[in-house]
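Trainee: coords below, sequence missing:
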């Protein structure tokens, strides 16, 4: 199928007021796209839309809760009313919860699923309703934990597994019906965004992302590439590919590596405040319109693996890099007795 250049597209972006969504919106605006910006914070969206309009971008701000079907239908209707069409729909909104599964209240887990999973379902089905007429791209932002769960973010991992299952099923149904819609699942590794700031925390210490942490621009570039070139899956960051390969080939080894390293690597030295704010139920204005988390010191600003993999049909490069990373993990695991 033929997808338009970014300059000729109308793009819907959920979760547009921070992190990956914000970076993607700014990059798409630089390339001349018309944008429909979606998040729960109308004030932040209006400020972003005004910023992009001053750069010559035609931007529409629509406040919506992606977990509510009626809100997402309103987003689609507003986009058609303003621009007459939708060319790419990006489901990016998401939030996490840190803590042992036994410690997380069920209502919090259900709320997170409402955003992470049902938000993708609502957005995808609304996108299909419009894209099936003229064609276009549907891009869902999953995670490296779409393929491999980790401790202390159990329900987040489950929600991203669910996103992967839904996306894969939808893709097959659309292809069966020969509809001109490209469906891509983006699977980033740890990314320098407001992820931990937005997340609800049930750990004693403040959450942090396990290194290496990559720049959000790498994800935005992958998303915008997929908006122009059909891709099934895109792993952002070599560790994401390594994790998926480990889940398939050496799941028990990866269990033990995670038991040893992931608990510690997801907790900082700082104790969590009882008055800590998050974005699980409502937006946190103090963290809006921020692409990056200023507390992260070392960020990987480029990823040759991702740059090569999205532009290459052969999987040799990803297999070599992933295999080398798995070998390194195996050698690390043999330095000490594994956890039993």
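Mentor: Thanks, I have the structure now. All of these numbers come straight from a predicted model, not from anything done at the bench.
Trainee: all contacts plus neighbour counts: C-alpha atoms, from now on.
Mentor: OK.
Trainee: got a list of what the closest residue to residue 309 other than its chain neighbours touches?
Mentor: Distances taken as Cα to Cα, 6 or more residues apart in numbering place residue 318 nearest to residue 309, at 6.6 Å, with adjacent residues excluded. Counting by Cα atoms under 8 Å, 6 or more residues apart in numbering, residue 318 makes contact with 241, 305, 309.
Trainee: what helices or strands is the helix or strand harbouring residue 133 leaning on?
Mentor: Assigned by DSSP states H and E, residue 133 belongs to helix 118-134. Applying 3 or more Cα pairs under 8 Å, 6 or more residues apart in numbering; DSSP states H and E, one finds that helix 118-134 contacts helix 69-83, strand 88-91, strand 136-141, strand 181-188.
Trainee: residues contacting residue 45?
Mentor: With Cα under 8 Å, 6+ apart, residue 45 has these contacts: 16, 17, 37, 38, 39, 61, 62, 63.
Trainee: ignore what I typed, I meant residue 267.
Mentor: Per Cα under 8 Å, 6+ apart, neighbours of residue 267: 203, 205, 206, 207, 208.
Trainee: confirm that residue 38 sits in a strand.
Mentor: Yes. Counting by DSSP: H, G, I helix; E, B strand; the rest coil, residue 38 is part of a strand.
Trainee: residues contacting the closest residue to residue 145 other than its chain neighbours?
Mentor: Nearest residue to residue 145, sequence neighbours excluded (Cα to Cα, 6+ apart): residue 157, at 5.3 Å. Each residue near residue 157 by Cα under 8 Å, 6+ apart is listed here: 145, 146, 148, 149, 150.
Trainee: next, count neighbours for the last one.
Mentor: Using other Cα atoms under 10 Å, residue 150 has 18 neighbouring residues.
Trainee: ranges for the strands of this protein?
Mentor: Assignment of strands within the chain using DSSP state E yields the ranges 10-14, 34-39, 59-63, 88-91, 97-98, 136-141, 181-188, 200-201, 205-207, 233-236, 267-271.
Trainee: okay, these in CSV with distance to residue 217 next?
Mentor: Shown next, in CSV, are the strands of the chain (distance: least, Cα to Cα, whole Å):
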stretch, distance to residue 217
strand 10-14, 15
strand 34-39, 18
strand 59-63, 20
strand 88-91, 15
strand 97-98, 24
strand 136-141, 14
strand 181-188, 11
strand 200-201, 25
strand 205-207, 22
strand 233-236, 11
strand 267-271, 25
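Trainee: one more to weigh against that first structure:
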């Protein structure tokens, strides 16, 4: 992919999943470079928030569903590059891990190959064909399908993303506001949270053609922390004093089973922050950090010339709203 740099002023990039958390940052990064952007989503009527990120007419949303090959092919038609950001953390209705992250990834890759367009595919750190987690297995299957269809595709595996409106730091901040006790599975599991803006910049550079293709890049932040350390930091920033109760994985799976059942009985009306699945518990059994091999081979943000932002530089700027007295309350940093 690095051999064919795109001229931003005349090129069209199709971004699948561009209306999501990572997607809006990717769209912004591409728009700043001058690309025309076609955002392929299931509900184009809900993608209006992307329009202010570019000039008039620069960003256009179209309907596409990864479960339907024809809609994917129509979305990539005429594109000079394709980016696939689509992924789910929980199965709901027809949105199943295999359909979205394995079959869907293959369909997008084959569509890109069909028109000879470079492809950037976003997977996840922890993708593993041998994992106990179906999420991780389907992510690995998606990577395999992508590289089979487009051997020079750029594949990114980010760790958990943080930034305004993220689903990780904000989730635990909400739980700290709602609950006196935070039950925690995988308290000792290690994570390497990465700023969403840094991941978006890496994706934009891949679209530019400056990132070598046919490789899997592992994207993590500058620091590795256990889940318990991350929760403790969130509590300090938000000024909340809560008991954190580490759970053995057996009990955590039982808890997840109960919560999954309650979510189904309430027809999905439970707050997202309270929903925990057994598959997510399985994910928490494995560390989520950049491998030594990726570091040695330069398949990291630093290897791409991007200095990753630390949690401390970004998270306080959006977690303050969870303090009892808002931005004027001083966090407990001692």
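Mentor: Okay, I see it. As the structure is a prediction and not an experimental result, all values here were calculated from the model.
Trainee: what angle do the helix holding residue 133 of the first structure and helix 69-83 make?
Mentor: 40 degrees (axes from the mean of the first three to the mean of the last three Cα atoms, to 10 degrees).
Trainee: buried set for helix 118-134 of the first structure?
Mentor: 118-128, 130-131 (16 or more other Cα atoms under 10 Å).
Trainee: what do you get for stretch 91-102 of the second structure?
Mentor: Quick answer for stretch 91-102 of the second structure (16+ other Cα under 10 Å): 96, 97, 98, 99, 100, 101, 102.
Trainee: any chance you could list what contacts it?
Mentor: 66-67, 86-88, 90, 104, 134-135, 138-143, 145.
Trainee: recalculate using a threshold of 6 Å.
Mentor: 87, 138, 139, 141, 142 (Cα atoms under 6 Å, 6 or more residues apart in numbering).
Trainee: quick one: which of the residues you listed is nearest residue 174 of the second structure?
Mentor: Of all the contacts of stretch 91-102 of the second structure, residue 87 has the smallest distance to residue 174 of the second structure: 22.9 Å, by Cα to Cα.
Trainee: skipping adjacent residues, who's closest to the aligned partner of that closest one in the first structure in space?
Mentor: Aligning on TM-score structural alignment places residue 87 of the second structure opposite residue 94 in the first structure. Nearest residue to residue 94 of the first structure, sequence neighbours excluded (Cα to Cα, 6+ apart): residue 116, at 4.9 Å.
Trainee: so what's residue 235 of the first structure up against?
Mentor: Residue 235 of the first structure touches 187, 188, 241, counting by Cα under 6 Å, 6+ apart.
Trainee: isn't the second one up against residue 236?
Mentor: Yes. In this structure, residue 188 of the first structure sits in contact with residue 236. The criterion is Cα atoms under 6 Å, and the distance is 4.4 Å.
Trainee: I'd like to know how far the closest residue to residue 316 of the second structure other than its chain neighbours sits from residue 244 of the second structure.
Mentor: Distances taken as Cα to Cα, 6+ apart put residue 237 closest to residue 316 of the second structure, at 6.4 Å, once the chain neighbours are dropped. When distance is defined by Cα to Cα, to the nearest Å, residue 237 of the second structure is 15 Å away from residue 244 of the second structure.
Trainee: which residues touch residue 15 of the second structure?
Mentor: 39, 40, 83, 84 are the contacts of residue 15 of the second structure under Cα under 6 Å, 6+ apart.
Trainee: what is the burial count for the residue nearest to residue 316 of the second structure?
Mentor: 25.
Trainee: okay, and the helix or strand hosting it goes to which residues in the first structure?
Mentor: Element membership for residue 237 of the second structure (DSSP H and E) is helix 227-238. Alignment note (TM-score structural alignment): helix 227-238 of the second structure is unmatched in the first structure.
Trainee: that helix: how far from the chain's middle?
Mentor: On the basis of Cα atoms, centre = their mean, to the nearest Å, helix 227-238 of the second structure sits 21 Å off its chain's mean C-alpha point.
Trainee: how about stretch 41-57 of the second structure?
Mentor: 19 Å.
Trainee: quick one on the thing from earlier: return the residue of the second structure aligned against the residue nearest to residue 94 of the first structure.
Mentor: Per TM-score structural alignment, residue 116 of the first structure is aligned with residue 101.
Trainee: same deal with residue 168 of the first structure?
Mentor: Under TM-score structural alignment, residue 168 of the first structure pairs with residue 147 in the second structure.
Trainee: what is the neighbour count of the residue nearest to that match when sequence neighbours are not counted?
Mentor: Nearest non-adjacent residue to residue 147 of the second structure, counting by Cα to Cα, 6+ apart: residue 153, 6.2 Å away. Residues near residue 153 of the second structure, counting by other Cα under 10 Å, number 30.
Trainee: so residue 153 of the second structure makes contact with residue 121?
Mentor: No. Contact criterion Cα under 6 Å: residue 153 of the second structure and residue 121 do not qualify, at 7.2 Å.
Trainee: if we take the contacts of residue 267 of the first structure, which one ends up nearest to residue 9 of the first structure?
Mentor: residue 208 (36.0 Å).
Trainee: now for the residue nearest to that closest one when sequence neighbours are not counted: which residues touch it?
Mentor: Counting by Cα to Cα, 6+ apart, residue 208 of the first structure lies nearest to residue 266, which is 4.9 Å off, once chain neighbours are set aside. Neighbouring residues of residue 266 of the first structure by Cα under 6 Å, 6+ apart: 207, 208, 209, 210.
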